[in-house]
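Peer 1: sequence? don't have it. structure:
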């Protein structure tokens, strides 16, 4: 049975509105980092025309939606997450007409489009912040941000002990003596979400893009907009992290939920099931589930799962905890292995490409929605040897903070050819590509049944057609030896995962193989099952391998 999703806005025939389907409950959503996806004007930087031209690749891959990282007007102090104008496209990416063309073409191909919204902070080039700085202390525009006098005899000390996620103080002092708050780079001042003008502005921004046809928003730092009253000291020297388990006065405050209830009301006004996705981190999965309660956002990124090591026991705990917490609020689980802020999972998990492929098939077998990051379908590793002089991640240049490795997962994609720029566009991409990527291009992998690209295409086609994959009942765990996961989904789909570095033999109900993460899959002849084991198949499962079976 093939799952049916309602059509994206702009693709449905005339007549009554399509019934709600909850398409987002089991959607596979592909993240595009625009600067590194495809270059349409040959200047070495990815752009919106390049994205539009390469959308057929995503249709053929088999995803349901694309998520575009920021393409707004920005000085690019933090890869576009420092927004100067939320209603304008940065010229390096194209024009507003180019953005609308991407939305239209995606809808024509049956793909939905989710865009980033960055509400915690803006750029120091934003008109509001520039006016606040120019008007000085007492300006009503400063009330839209967090301006404070400093501590110490002459105000020479920051207003509190908060540190930036990127390292160093979370406060910068202006020449007039006041300090302003920035949880990230100094070029990213935090909005004051207690101010009505800030709330009104973002409701207007949402409507602007919804009117242009976007299908939803990924909310950047969704847990960071509201700060504890009085901006109290943390009281310890532990470095704040965007993805961490700390309880902090500027992350996961209860006040954020009123904002998302307001936003959900706007999303629900529009046809086509527009959605909100929280990039939220909370100390527990239960706290994270609050972001996706009825009447708030639709999905929340599962960073608890992303951070889980390649260990059967840890993975089973993460899966069970996620499904229990999200099921309690009626929300789908989401699963993700890589994105633009973390080391690519082929490198992060260790074990090379075999382990990365196994992790992907496990993720795609779980109930709920899955997120893919551009290039993972090609098996791209993290680029760890970028010269210092080409790096652009702001955290790389700070004394402490995040690892500064985000450039390594943002290297432009290889499309074709045998040497850089591999069909990306231009002679010199904005970050250099490794010389050894010729075998990883889309062109090289297309049609090769052993390639990672064809594994993703096959897996996504099965996921779309098989009634036991995607949304639905939770997993039914089956007996398995240490280091192995085995579970059943509806429709007789059985998934087995060997997280160890040795081959194992596994007794299963009578099954036939649908798909293996290891290519080619060569199983030795199985010995007879001992009579005490009951009617079952004994199957060989190689190290770092996931196999989908059909009973």
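Peer 2: Now that the structure is in, tell me what you want to look at. These numbers come from a predicted model, not from an experiment.

Peer 1: From now on I want contacts and neighbour counts done on CA atoms only, so please keep to that.
Peer 2: OK.

Peer 1: which residue sits closest to residue 362, ignoring its sequence neighbours?
Peer 2: Computed as C-alpha to C-alpha, 6 or more residues apart in numbering, the closest residue to residue 362 that is not its neighbour in sequence is residue 546, at 6.5 Å.

Peer 1: ok but that neighbour is inside a strand, no?
Peer 2: Yes: Residue 546: assigned to a strand according to DSSP: H, G, I helix; E, B strand; the rest coil.

Peer 1: My guess is it contacts residue 516. True?
Peer 2: Yes: Residue 546 is in contact with residue 516 according to C-alpha atoms under 8 Å; the separation is 5.9 Å.

Peer 1: neighbour count winner among those two?
Peer 2: Neighbours per residue (other C-alpha atoms under 10 Å) separate residue 546 from residue 516, with residue 546 holding more: 29 against 24.

Peer 1: can you map out the helices along the stretch 1-150 of the chain?
Peer 2: With DSSP state H, counting those that start in this stretch as the criterion, the stretch 1-150 of the chain has helices at 48-61, 96-108, 127-135.

Peer 1: circling back to that earlier point, tell me the contacts of the residue nearest to residue 362?
Peer 2: Residue 546 is in contact with 357, 358, 359, 361, 362, 495, 496, 497, 498, 516, 517, 518, counting by C-alpha atoms under 8 Å, 6 or more residues apart in numbering.

Peer 1: here comes the other one, which I'd like you to weigh against the first:
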């Protein structure tokens, strides 16, 4: 409380009735009057108070309610001052409490409540509420098609400040063909697509400009295919690149010892050579404990122990340069208990703005049997499995907006290509539909993003309600949330799967259940995230053996869905992800740590997967096969392309007889066909009649992938790293160039040998040595940071095997 008008000590009117104390002399009488004045003033000041309940906060909604109380006042008239603007209101009786709705603006908002009591003004302390985001209009762009005529439309989803918006439409420069958009400054544009327009996706951007100097964008696209033109449906569709994606999962802090973003950037060329086309990077946000990074303390800050924002930009840009999409890990379910918002609630309890940001009581939602309570200070939290990971309350509109704003930020700022949503199953359980709301917000910005949910692909609601593009290969069991379909039982110290099940004769039946969702099938929209190991599982090779590892990997890459290679899987890494100190070495290539031939094997699988539409489509059919206790057969197809898989999960070779669906193959009985083994490059001539009951040998613990065609098929699989090695030594031009702060320098070495990579300024003075020592044959990339340098021309010099190349670089700040 602050009393803005103090009693004047010279004023004696308040002493009326007390001036008759005649037994005191003049000085004593004056002294007593002063004492009485001080007493009355102090009593009045302490009796009259105006207080606001809330504490200073960053808020994530413009609609706020200010509550508090005035005590010792003689009136019920009060005023709330919001950034100086007056909002009169009436105190509530009894108790002289108040609850005043306000609408906060951008940036910092200063709030004071004042009451005039008996002609004197009393004010509360100032409450500071900072709006955590910029409330710009939200735009939605979409296309409609009528014959060859396409119309691009715009809708204003929200416009908090009722801003005036002007528009501009543009088309991507790498569209299959440029079209004539006509007038590009209307809310919609209509144009005709030529009959001979190439097939593919045509992407467009709507940019909005406001009279408040805000700029917003929304994107959409349509696809030209053999069957016509199809506009993107934001509610159900996903971009074509997702179908053929092969994901490489990265745990930054153990990628190398004390790993940083720059360590990942340096190995991007070799990761790309593996044949993957997408990298998934575990959380990059600031955390309390580090590690895998799921204890987020700031959704908008780059984790400093991994690098700087510039380092992260360089990682993403380098990946894009090498043709890799990038998805980040995002945590919408919980924060660290040490998040500033959680700690504010711990300190202030109900007076904290963040008291309702977190769950405080258990509920009856699915998986609630896994919930438990943890208490710190004045706050009780709900957790699932980890006491320090506390559940957010997604029923709170501010929390929902906070998560949406954070997820939008990294797409806008870093141009990433999607997210893997951690613990999405928990969000789905407590707040069904929120993830679909998040989907719409993100796909309005960038419709091509991949949204991968750590949730059950076996549950139709994961796709049909929550709107995920991809979800985990988990069973529908509710007692074990993350039961991998290939796992046969829960274990904290082993890895029991179908493939090492002690009852060999049960393996085919178990595999049938795993691949068909126990006969129930999957949602038509389902796209399954396939893996044999990830950041939460035991490594596969140490808990099985090499033949079974290759067998399971070939199965993984030939099933409907999206296959994952988790960093280290390609070299048979033995370390459990939560306890490993590091996976790779800074000074050694990834492949140099492979003692099992797995790196080149995964190259083959990745290439086969991405080259054959039959393998990245959704069609899947079980085939009758004998013996059928531990041999399993299936068909994958798209159009006229057919691939057949046979997996022998037994410990001995078998002569398998498989029944192929002749009626579906539409074969010419007069022709000779070939079944070509994609992994061994063996070819088997067959007739149409001979395929009705086809006999083929399968080695123990082996998956055979056979493609049917009227000629021998040999894919140019990357069976050896030699096919990827550069033929000659070369230093690439750095990118970006010109650059500000950081740039990537790429170089190629045809053989393993000593290499020296140095930077000099324009006067020939040595600036930095980037490489000096033995380097493996292959493609390399090194990040050069010019933070401490002045703008100007610099030269990068590569020396190798008696040769030298120089590139000119331009630093502009």
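Peer 2: Sure thing, it's come through. For clarity, every value in this text was computed on a predicted model and none was experimentally measured.

Peer 1: most surrounded residue in the contacts of residue 546 of structure 1?
Peer 2: Neighbour max across those (other C-alpha under 10 Å) = residue 498, 30 neighbours.

Peer 1: Distance-wise, check that residue relative to residue 477 of structure 1.
Peer 2: Counting by C-alpha to C-alpha, to the nearest Å, the gap from residue 498 of structure 1 to residue 477 of structure 1 is 14 Å.

Peer 1: what does residue 516 of structure 1 give?
Peer 2: Taken as C-alpha to C-alpha, the span from residue 516 of structure 1 to residue 477 of structure 1 is 19 Å.

Peer 1: give me the number of residues near the alignment partner in structure 1 of residue 403 of structure 2?
Peer 2: Superposed on structure 1 with TM-score structural alignment, residue 403 of structure 2 falls opposite residue 202. Counted with other C-alpha under 10 Å, residues neighbouring residue 202 of structure 1 total 17.

Peer 1: what secondary structure does residue 202 of structure 1 sit in?
Peer 2: helix.

Peer 1: residue contacts, it?
Peer 2: residue 119.

Peer 1: Would you mind finding the match for the residue nearest to residue 362 of structure 1 in structure 2?
Peer 2: For residue 546 of structure 1, the residue aligned by TM-score structural alignment is residue 703.

Peer 1: Where does stretch 115-130 of structure 1 end up in structure 2?
Peer 2: Counting by TM-score structural alignment, stretch 115-130 of structure 1 corresponds to 328-343 in structure 2.

Peer 1: can you map out the helices along the stretch 201-350 of structure 1?
Peer 2: Remark: helices assigned in the stretch 201-350 of structure 1 by DSSP H, counting those that start in this stretch are 256-269, 285-289, 303-306, 312-327, 345-348.

Peer 1: Columns distance to residue 452 of structure 1 on top of those helices, output as CSV?
Peer 2: As requested, these are exported to CSV (distance: least, C-alpha to C-alpha, whole Å):
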stretch, distance to residue 452 of structure 1
helix 256-269, 36
helix 285-289, 31
helix 303-306, 20
helix 312-327, 23
helix 345-348, 12
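
Peer 1: Now render the ones you listed as JSON lines, adding distance to residue 181 of structure 1 and mean neighbour count.
Peer 2: Converted to JSON lines, the helices of the stretch 201-350 of structure 1 look like this (distance: least, C-alpha to C-alpha, whole Å; neighbours: other C-alpha atoms under 10 Å):
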{"stretch": "helix 256-269", "distance to residue 181 of structure 1": "18", "mean neighbour count": "17"}
{"stretch": "helix 285-289", "distance to residue 181 of structure 1": "25", "mean neighbour count": "20"}
{"stretch": "helix 303-306", "distance to residue 181 of structure 1": "26", "mean neighbour count": "21"}
{"stretch": "helix 312-327", "distance to residue 181 of structure 1": "33", "mean neighbour count": "18"}
{"stretch": "helix 345-348", "distance to residue 181 of structure 1": "32", "mean neighbour count": "21"}
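
Peer 1: Of all those helices, which one comes closest to residue 173 of structure 1?
Peer 2: Closest to residue 173 of structure 1 of these, according to C-alpha to C-alpha: helix 256-269, at 27.2 Å.

Peer 1: once aligned to structure 2, how far is the closest one on average?
Peer 2: Relative to the matching residues in structure 2, helix 256-269 of structure 1 has an average distance of 1.6 Å after the fit, by mean C-alpha distance after the TM-score superposition for structure 1.

Peer 1: Could you tell me where that helix falls in structure 2?
Peer 2: Aligned by TM-score structural alignment, helix 256-269 of structure 1 corresponds to residues 431-444 of structure 2.

Peer 1: So what touches that stretch?
Peer 2: By C-alpha under 8 Å, 6+ apart, stretch 431-444 of structure 2 touches 139-141, 218-220, 234-235, 394-395, 400, 404, 407-408, 427-428, 449, 451, 465-468.

Peer 1: hmm, 6 Å instead?
Peer 2: Among residues not part of stretch 431-444 of structure 2, those counted as contacts by C-alpha atoms under 6 Å, 6 or more residues apart in numbering are 140, 218, 465, 466, 467.

Peer 1: Please apply the same query to stretch 281-296 of structure 1.
Peer 2: 243, 245, 260, 261, 264, 298, 299, 325, 326, 329.

Peer 1: end-to-end on that stretch?
Peer 2: End-to-end distance of stretch 281-296 of structure 1 (C-alpha to C-alpha): 16 Å.

Peer 1: With stretch 358-369 of structure 2 instead?
Peer 2: Distance across stretch 358-369 of structure 2, first residue to last, is 18 Å (C-alpha to C-alpha).

Peer 1: what does stretch 527-540 of structure 2 give?
Peer 2: So stretch 527-540 of structure 2: terminal residues 23 Å apart, C-alpha to C-alpha.

Peer 1: Distance of residue 332 of structure 1 relative to residue 465 of structure 1?
Peer 2: 19 Å.

Peer 1: Compare these two (neighbour count), which wins?
Peer 2: residue 332 (26 against 15).
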